[in-house]
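S.K.: Got a sequence here, can you model it:
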Amino acid sequence: MKIKYFTLILFLIFKLLYSQNCPEKINILPMYGGVKKCKEQIESDKEFLAEMDQLFPNRQKAMEDRVKSGWKYFYENDLDTAMKRFNQAWLLSPQSYEIYWGFGNITAMKGNPKKAVKYFDTAKKLNPSNSDFYVSSALAYSQIFLTEKNSNFLKIAIRDLETGLKLNPKNGKLYSMLSTSYFYLNNIKEAKKYLKEAEKLEPSSINPEFKKILENK
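M.R.: The predicted structure is shown next:
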């Protein structure tokens, strides 16, 4: 009886030590936090990949499915589940720009705009012709500006927005954000100019309260 009890104690100790070697909640961090996974997590990844290989004709298609699911949860404001899906997509095929765009958006929304910027930079490199990345990146730099009150970050945001406009001159969000950025720099003339352009292209991108404030300047 004592031997059985002792064996059970050893098993429980081993189980505890084994679980302690597994970093927790890494699936809600971009690229699993860049940490070394434990044996159990590696085996779980292998099982997931094998399952995806059975369900889809190739890993590109499987990755696209996970990305689609990631955006779904992102727009439902379920950021942790969205991150889990983008991580699965990264595991399947790490060269998709949308994965890093997702990482950046979620990281920024969780209050870490400085960390988010590097993911937007990766997305830009993978797909340099998409102007929407520059909207996301500029938003992150604007967040940093609002926290640190350093106008240099706002100037970086403006550079991003201007680059985005070169790629897509009909993106109303870019004009709207430029208007806001110049307003914070106290350049009312430029702020009004870009607001006018935003109204022509995408009126829904304009905050009505901001428009009212600017019109009274």
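S.K.: use CA for all of it now, contacts and neighbours both
M.R.: Noted.
S.K.: all helices of this structure, in order?
M.R.: Counting by DSSP state H, the chain has helices at residues 2-20, 39-55, 59-75, 79-92, 97-109, 113-126, 132-148, 151-167, 172-184, 188-201, 208-215.
S.K.: Sequence B follows; please return its structure for comparison with A:
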Amino acid sequence: MNYYVLLLALLTGLGSGTAQAQRRSKVKIKTEAAPASAASRYQPLFGGLSVAAAEGVMGPAFLPDIARSFPSRAEASRFFSTKGYEYLTEGQLDTARYRFNLAWLLDQQNPEAYRGLGIISSRQPTPDAAITLFAQGLAIAPANAGIMSDLGASYLLRYKQTRKKKDLEQGLTYLEKATAADPANATAWQQLAQGYFLREEYPKAWEAVHQGQSLNMTSIDFDFIGELQAKLPDPRGMFK
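M.R.: Okay, the predicted model is just below:
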């Protein structure tokens, strides 16, 4: 299954934000940034700018507008991260990236800002940027099973590219923690199955497949099932 699709599947159930946020779905963002700086708004975390520099890119009207529209910067940040996910599921990646950047700018302790940017960065040829962003989010919210799963899947992808055992073990560690923290996450179970497959632990891979299948059949990657069957027929005989 496409790695980006796997990450998008994790968005299910995140919700569309509070009713108050929905009422503000047409909040306008005014900017007076110089053209040379405007492009950084569409780079993850404003391209590495400091918070003060990023605020400068947004222009002097930005923070006063936020103060008039929201009771706190933290609530504004949650609003923009929610909108970021909405744009992400619609495939509007630049707009989504911009909204996640705003979420970060307003509250650097909002883990969803890093997660959203990480999911978008997973479209890059290598997962390095996504790993960095997911790790930043997990440092803020170490019990967040969704980010654990994202990070684990990213390490598995890097292992497929580098064949470094450390990446495989890191990926499995995060995915095992993710499924322990959220046993109902069918996609994480399927990702864990792929990790066990890469470690040539085929019986454990089948156990993870069946666990995910029992939760949600749509999580099944039938191309992967074919590869697993070639190594070990399904012990339960459900997949033939």
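S.K.: Quick one: the helices of structure 1 as TSV, columns for distance to Pro30 of structure 1 and mean neighbour count too.
M.R.: Output for the helices of structure 1, formatted as TSV (distance: least, Cα to Cα, whole Å; neighbours: other Cα atoms under 10 Å):
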stretch	distance to Pro30 of structure 1	mean neighbour count
helix 2-20	21	11
helix 39-55	15	13
helix 59-75	12	19
helix 79-92	6	24
helix 97-109	6	24
helix 113-126	9	20
helix 132-148	16	22
helix 151-167	23	20
helix 172-184	26	24
helix 188-201	33	18
helix 208-215	34	12
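S.K.: nearest to Leu29 of structure 1, of those?
M.R.: Closest of the helices of structure 1 to Leu29 of structure 1 is helix 79-92, at 6.9 Å (criterion: Cα to Cα).
S.K.: which helices and strands sit right next to that closest one?
M.R.: Using 3 or more Cα pairs under 8 Å, 6 or more residues apart in numbering; DSSP states H and E as the contact test, the elements touching helix 79-92 of structure 1 are helix 59-75, helix 97-109.
S.K.: Distance to Glu190 of structure 1 for these - can I get that in TSV?
M.R.: Formatted as TSV, those follow (distance: least, Cα to Cα, whole Å):
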stretch	distance to Glu190 of structure 1
helix 59-75	32
helix 97-109	27
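S.K.: among the ones you listed, which is nearest Asn150 of structure 1?
M.R.: Comparing the helices and strands packed on helix 79-92 of structure 1 by Cα to Cα, helix 97-109 comes nearest, at 17.9 Å.
S.K.: so the closest one versus helix 59-75, what angle?
M.R.: Here the directions of helix 97-109 of structure 1 and helix 59-75 differ by 20 degrees (axes from the mean of the first three to the mean of the last three Cα atoms, to 10 degrees).
S.K.: Over which residues of structure 2 does helix 97-109 of structure 1 lie when aligned?
M.R.: Under TM-score structural alignment, the alignment places helix 97-109 of structure 1 onto residues 111-123 of structure 2.
S.K.: quick one: terminal-to-terminal distance for stretch 54-71 of structure 2?
M.R.: For stretch 54-71 of structure 2, the first-to-last residue distance is 21 Å (Cα to Cα, to the nearest Å).
S.K.: my bad, should have said stretch 56-64 of structure 2
M.R.: First residue to last in stretch 56-64 of structure 2 (Cα to Cα) measures 13 Å.
S.K.: what does Glu148 of structure 1 align to in structure 2?
M.R.: So, by TM-score structural alignment, Glu148 of structure 1 is matched to Thr162.
S.K.: how far away is its match from Thr126 of structure 2?
M.R.: 10 Å.
S.K.: neighbours around Ala19 of structure 2, how many?
M.R.: Counted by other Cα atoms under 10 Å, the residues lying close to Ala19 of structure 2 total 9.
S.K.: per the alignment, it corresponds to what in structure 1?
M.R.: In structure 1, Ala19 of structure 2 lands on no residue (TM-score structural alignment).
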